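A.B. asks: Prediction below, plus the sequence it came from.
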Amino acid sequence: MSTTVSGDSKSSIAPELTAFQQRILAILAEEARYGLAIKRELEQYYGSEVNHGRLYPNLDDLVEMGLVEKSELDKRTNEYALTEDGHDAIITQLSWVFSRFITDDSRAEEIKDLVTAQQ
């Protein structure tokens, strides 16, 4: 997936992201990480091994889209950080999900309880 970010196309990127890419953005929302740390988090989420051949091309795509920033920690290790556009993509996705999920006060309260429990 090779999408570039320009002007208003930023908000249209979120719907194009795979679930795997959304998980990467969520992990990076917490803090910047190097590739193997992202891999471990994904393996914990999925309960199975995540191959380098799946992780790094997706990270490269997210960098190309401007959602993730890649920097060099040392000659062998890169660090990945969420950009402002990456943050916006997460918010866009959450907003869409919430707009479908929250159909009454009871569901709104469930979301409120989830958010409160995370603080």
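C.D. replies: Nice, I can see it.

A.B. asks: Only C-alpha atoms from now on, for both contacts and neighbour counts.
C.D. replies: Will do.

A.B. asks: Please list all residues in contact with the residue nearest the centre of the chain.
C.D. replies: Nearest to the mean C-alpha position of the chain, counting by Cα atoms, centre = their mean, stands residue 25 at 1.5 Å. Neighbouring residues of residue 25 by Cα atoms under 8 Å, 6 or more residues apart in numbering: 67-68, 82, 86-87, 90.

A.B. asks: Tell me which stretches of this structure form helices.
C.D. replies: 9-13, 19-30, 35-46, 52-64, 84-101, 105-118 (DSSP state H).

A.B. asks: Check it against this one:
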Amino acid sequence: MDDLTGFQRDLLYVIAGTEEETSGQDIKEEVEQYYSTEINHGRLYPNLDTVVNKELVEKGQLDRRTNYYDITDKGEEVIENRREWEEQYVDF
């Protein structure tokens, strides 16, 4: 995860937190709520493609116009490693 931007890491966390395959639009809405600002497609989709290319997220098709994103085992492992690292420094 050390080679991801903070935004890419946030996308990964949002995708991991969903119960099922989620659309790019659903991810966008969650991230916009957290950032309290509009996230444009030119920022969202290239960053989603990055986490897909790193095999942290799987991308598929829900229908002809809508893709879904789902966390991979590798993505879950990366998040777990990050959380363990964070716990060394932040223990509430």
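C.D. replies: Happy to help now that I have it. For clarity, every value in this text was computed on a predicted model and none was experimentally measured.

A.B. asks: Quick TM-score on the pair, please.
C.D. replies: Once superposed, the chains reach a TM-score of 0.93 (TM-score structural alignment, normalised by the length of the second structure), with 90 aligned residues with a Cα RMSD of 0.9 Å.

A.B. asks: measure the residue nearest to the centre of the first structure to residue 88 of the first structure for me?
C.D. replies: 10 Å (Cα to Cα, to the nearest Å).

A.B. asks: again, but for residue 68 of the first structure
C.D. replies: Counting by Cα to Cα - residue 68 of the first structure and residue 88 of the first structure are separated by 11 Å.

A.B. asks: Please say which of these two ends up with more neighbours.
C.D. replies: residue 68 (25 against 17; other Cα atoms under 10 Å).

A.B. asks: Quick one: map residue 28 of the second structure onto the first structure.
C.D. replies: Under the alignment (TM-score structural alignment), residue 28 of the second structure pairs with residue 39 of the first structure.

A.B. asks: residues touching the aligned partner of residue 72 of the first structure in the second structure, list them.
C.D. replies: In the second structure, residue 72 of the first structure lines up with residue 61, judged by TM-score structural alignment. Contacts for residue 61 of the second structure (Cα under 8 Å, 6+ apart) come out as 67-68.

A.B. asks: ok, average deviation of stretch 23-34 of the second structure from the first structure?
C.D. replies: For stretch 23-34 of the second structure, the mean deviation from the first structure after alignment is 0.3 Å (mean Cα distance after the TM-score superposition for the first structure).
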